[in-house]
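>>> heads up, no residue letters with this:
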């Protein structure tokens, strides 16, 4: 993991699906778990979703709070 990835989680939005337009950091746990079961997309999006799943699964979402806010 690189620190820029954490910033991407609070600034990038989901580009497709049921939660299109929602920040990656705000995706619900069951949705992330579904990807973990079914397979993450290829490329950067899949890597970021896997990281967000790891963060959510381990109860670390509050660590992203200081990264949120006006840019």
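Structure's in. What do you need? Remember, it's a predicted structure, so these values are computed and weren't measured experimentally. Numbers count the residues shown, from 1 in each chain.
>>> alpha carbons only for contacts and neighbour counts from here, please
OK.
>>> Where is the longest helix in the protein?
Counting by DSSP state H, the longest helix found in the chain is helix 43-57.
>>> how distant is it from the center of its chain?
5 Å (CA atoms, centre = their mean, to the nearest Å).
>>> Tell me the helices and strands packed up against it.
Applying 3 or more CA pairs under 8 Å, 6 or more residues apart in numbering; DSSP states H and E, one finds that helix 43-57 makes contact with helix 3-9, helix 29-38.
>>> A further structure is provided below for comparison with the first:
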């Protein structure tokens, strides 16, 4: 994990699927769990989804709160 990956979780939008357009940090737990069971894509988005799954699964979502933009 790179430090900037956490920032990317709160700024990158899901590029495909049922939740296309949603910020990765806002994806529902069940959707992240589905990827964990089916397999994450073998690319940059897959890496970020796997990281978000680990954060969500371990109840660490609040770590991302200070990184969110409050425009």
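Ah, there it is. Nothing here was measured: the structure is a model prediction, and the numbers come from that model.
>>> that older thread, any chance of the helices and strands packed on helix 43-57 of structure 1 in a markdown table, plus mean neighbour count and distance to residue 66 of structure 1?
Formatted as a markdown table, those follow (neighbours: other CA atoms under 10 Å; distance: least, CA to CA, whole Å):
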| stretch | mean neighbour count | distance to residue 66 of structure 1 |
| --- | --- | --- |
| helix 3-9 | 14 | 10 |
| helix 29-38 | 14 | 20 |
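>>> got those as TSV, with distance to residue 15 of structure 1 columns?
Listed next are the helices and strands packed on helix 43-57 of structure 1 as TSV, based on distance: least, CA to CA, whole Å:
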stretch	distance to residue 15 of structure 1
helix 3-9	13
helix 29-38	14
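>>> Quick one: closest of those helices to residue 59 of structure 1.
When those are compared by CA to CA, helix 29-38 sits nearest residue 59 of structure 1, at 10.2 Å.
>>> check the fit of the closest one onto structure 2 and give the mean distance.
Helix 29-38 of structure 1, aligned to structure 2 and superposed, deviates on average by 0.2 Å (mean CA distance after the TM-score superposition for structure 1).
>>> what comes into contact with that helix?
Applying CA atoms under 8 Å, 6 or more residues apart in numbering, the external contacts of helix 29-38 of structure 1 come out as 49, 50, 52, 53, 56, 57.
>>> Brilliant, that's me finished.
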